[in-house]
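Trainee: Pasting the sequence and the predicted model now:
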Amino acid sequence: MSSRLAPEHPFPTGLNDAYEGLKWVTENALLLSANLSKGFIVGGLSAGGNLTAVVAHRARDDPFFADKPITGQLMMVPGIVHPDAHPDEYKSELTSVEENKDAPTFDKVDLYRCYSANPKDPECSPLLYPSHANLPPAYLQICGRDPLRDEGILYERVLREAGVKTRMDVYPGVPHAFHWHFGHIPLALKYDQDTKYGLRWLLNQSVPNVKSVL
């Protein structure tokens, strides 16, 4: 099962496909040899991190998930708020779009190309949801030389202040998704190891004393 991709299929097609896929997995866990009572984690990188944040909000408010809630969010270098929708109270904290506008691997121009939705729609900019309470625990990975850096750091704090359990790792001086492009460097190896630790941490939030196989 795959999501239809932009730009041929504009927003919210990909989001709706992701959410329907999530529901399918929920209803067919046995076919996948999965046990959701051991942990039900959603996750993604970059635009996938954005989808993760949005589907977590949708699922929180959807009676379909009342007896099978998502137990964790893994957000790797996520897009959290459209650069044209930065709330006034946070603008002084959201400077990385300009600071890293010419960053390698992913720059300001690339960032704008990723968006086609109304910037102020929370399903495009999940930072703008009126409430972040009662969301599942979240683990975030943030790159220091990334236009998305500050919104990820801010989102971790907003979640934490709403009572959500969070954990975050920041990788100074490296660009967006650097571990794909420069996988041989020590920081990329640390990133991959941290992802495993982050997943273990998320599982431990829902099922005490989980012995991770990662």
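Mentor: Nice, I can see it. Note that the structure is a prediction, hence the values are computed from the model and not measured. Residues are numbered from 1 along each chain as shown.

Trainee: Please make it C-alpha for all contacts and neighbour counts, starting now.
Mentor: OK.

Trainee: Could I get the contacting residues of Glu151?
Mentor: Gly79, Ile80, Val81, Leu94 (Cα atoms under 8 Å, 6 or more residues apart in numbering).

Trainee: Look up the closest residue to the last one, ignoring the ones flanking it.
Mentor: Of all residues beyond its chain neighbours, the one nearest Leu94 is Asp150 (5.2 Å), with distances taken as Cα to Cα, 6 or more residues apart in numbering.

Trainee: from the middle of its chain, how far away would the helix or strand hosting that neighbour be?
Mentor: Per DSSP states H and E, Asp150 falls inside helix 149-161. Relative to its parent chain, helix 149-161 has a centroid offset of 11 Å by Cα atoms, centre = their mean, to the nearest Å.

Trainee: Give me the buried positions along that helix.
Mentor: Neighbour counts over helix 149-161 (16 or more other Cα atoms under 10 Å) mark Arg149, Asp150, Glu151, Gly152, Ile153, Leu154, Tyr155, Glu156, Arg157, Val158, Leu159, Arg160 as buried.

Trainee: same question, stretch 100-109
Mentor: In stretch 100-109, residues buried by neighbour count (16+ other Cα under 10 Å) are Asn100, Lys101, Asp102, Ala103, Phe106, Asp107, Lys108.

Trainee: just those residues now: which is nearest Glu27?
Mentor: Phe106 (36.6 Å; Cα to Cα).

Trainee: What ranges does this structure have for its helices?
Mentor: 13-27, 47-60, 96-99, 108-113, 149-161, 178-181, 186-206 (DSSP state H).

Trainee: Now do the buried residues in the lengthiest strand in the chain.
Mentor: Secondary structure of the chain per DSSP state E: the longest strand is strand 166-175. Buried residues in strand 166-175, defined by neighbour count with 16+ other Cα under 10 Å: Thr166, Arg167, Met168, Asp169, Val170, Tyr171, Val174, Pro175.

Trainee: now stretch 192-202
Mentor: Neighbour count says stretch 192-202 has Thr195, Gly198, Leu199, Arg200, Trp201, Leu202 buried, by 16+ other Cα under 10 Å.

Trainee: next up, a second structure to put side by side with the first:
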Amino acid sequence: MAHLTREEVLKSGEVSPEYRKAFETRPVEISGSDFFEQRAARAAHLEKLRHLYPIPGPIPDSVVETMHDVPTRDGSTIRVRVYQPIKGPPEGGSALIMMYHEGGWSMGDLTDEDLNCRMFARDLGAVCVNVEYRLAPEHKFPIGVNDCWDALKWAVTNSNQLRATPSCGLIVGGASAGGNIAAVIALLSRDEKFQPPITGQYLCVPVLLPDTNVPPHLPHLYESRTKSINDPVLKGLQPGMIEAIYGPDAKSPLWDPYSHPQGHEGVGKAFFQVGGLDPLRDEAVLYDRVLRESGVLTRFELYSGYGHMFWTNYPELEASVGFVEDTLIGVKWLLEK
């Protein structure tokens, strides 16, 4: 869509009647006596909903899925799942898409990006690598993002065996924390002159600008973190909420892609999907602007009246079906030359 006015952004924070009915009927209630019980409860909550997803499970007639152990820089290993199209690559070869899951750097696993990876392999002929990076609080910053960078290097190094051709398209993507990781890695690859270059970044409801680092001229455009209190999933973001678990370096470009000291010129084009009720809405709008001002091509979809991760928590909604359809269209756009 065209760049939004501030009035349109603020209006998107009015709750959709369809969404209100859904979350009042079935509230998102993830609880436990400690953090680890909450992590397990989140996984169980989403598992009960996946039969409602547009692709509810493996599609063995279209996509081959294999598990791999990837070495990390500290001598450990992480798991990745690779998705390859059965019908073979499109003309020119299969693009390589790296996906990083959501969960606040402290929750989530491979199941969170199964749907997207299966869809991209089946419908776009891409080879997808779904990364299960290590989680906080057991593994504090920057272990998770380092794992994702190590997985990218592994995938490119082994692209022949994976039947991928990253020179015809290399995409990084993810939702929420995974969107932050994708934005960070897109910038890191530019700084490191990584080859082949990352050509696109899929930034879905992403975390992009910590509240501690908001430039002094922007607070009036950075209000959704505290004012978007109707989001039924995040229910507002209190200062320090994420940092307490993940433990990031506040000034590190591995944490804050918006404030990158070298700016944003030269990174791959970006596709955003953002909820109007989402406390993370405003930083996505600001990041879209700073990318465009740096000469980066962007595409931005704003879902008025809907909140953070609404399509996974309420997959039966018409808006959720449309969101997934938009995901495919947007990632296809990222792959266009």
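Mentor: Noted; the coordinates are in hand. This structure is a prediction, so every number in the text was calculated from the model and none was measured.

Trainee: Which of the three states applies to Val80 of structure 2?
Mentor: strand (DSSP: H, G, I helix; E, B strand; the rest coil).

Trainee: isn't it right next to Val131, touching?
Mentor: Yes: at 4.7 Å, Val80 of structure 2 counts as touching Val131 under the criterion of Cα atoms under 8 Å.

Trainee: ok, back up a step: tell me the contacts of the residue nearest to Leu94 of structure 1?
Mentor: So Asp150 of structure 1 contacts Glu93, Leu94, Thr95, Ser96 (Cα under 8 Å, 6+ apart).

Trainee: Of those residues, which ones are shared with structure 2?
Mentor: Checked against structure 2 using both residues aligned by TM-score structural alignment, their matches' Cα atoms under 8 Å, the contacts of Asp150 of structure 1 keep these contacts: Glu93, Leu94, Thr95, Ser96.

Trainee: Can you tell me which of the residues you listed are buried?
Mentor: For these, buried by 16+ other Cα under 10 Å: Leu94, Thr95, Ser96.

Trainee: Give the equivalent position in structure 2 for the second one.
Mentor: In structure 2, the residue paired with Thr95 of structure 1 according to TM-score structural alignment is Glu223.

Trainee: Nearest residue to that match in space, please, no chain neighbours.
Mentor: Glu223 of structure 2 sits nearest to Asp282 (Cα to Cα, 6+ apart), 6.7 Å away.

Trainee: Map Asp192 of structure 1 across to structure 2 for me.
Mentor: Under TM-score structural alignment, Asp192 of structure 1 pairs with Val324 in structure 2.

Trainee: Tyr191 of structure 1 and Ala177 touch, don't they?
Mentor: No: assessed by Cα under 8 Å, Tyr191 of structure 1 is found out of contact with Ala177, at 9.9 Å.

Trainee: coming back round to it: name the member of the buried residues of helix 149-161 of structure 1 with the shortest distance to Pro136 of structure 1.
Mentor: Leu159 (9.7 Å).

Trainee: Check the gap between the closest one and Asn118 of structure 1 for me.
Mentor: Remark: distance between Leu159 of structure 1 and Asn118 of structure 1 (Cα to Cα, to the nearest Å) = 23 Å.

Trainee: Same check on Tyr197 of structure 1?
Mentor: From Tyr197 of structure 1 to Asn118 of structure 1 the distance is 35 Å (Cα to Cα).

Trainee: same thing with His176 of structure 1?
Mentor: Where Asn118 of structure 1 is concerned, His176 of structure 1 sits at a distance of 24 Å (Cα to Cα).

Trainee: Please identify which of these two sits among more neighbours.
Mentor: More neighbours surround His176 than the other of His176 of structure 1 and Asn118, with 26 against 14 (other Cα atoms under 10 Å).

Trainee: Kindly state which residue of structure 2 is aligned to the more buried one.
Mentor: Match for His176 of structure 1 (TM-score structural alignment): His308.

Trainee: My guess is its match contacts Leu302. True?
Mentor: No: here His308 of structure 2 does not reach Leu302: they are 11.6 Å apart, not a contact under Cα under 8 Å.

Trainee: which ones are touching Phe271 of structure 2?
Mentor: Gly200, Gln201, Tyr202, Leu203, Cys204, Thr298, Arg299, Phe300, Gly330, Val331, Leu334.

Trainee: before we move on, what about Leu51 of structure 1?
Mentor: Neighbours of Leu51 of structure 1 in contact, by Cα under 8 Å, 6+ apart: Leu15, Ala18, Gly44.

Trainee: 7 Å - rerun?
Mentor: Leu15 (Cα atoms under 7 Å, 6 or more residues apart in numbering).
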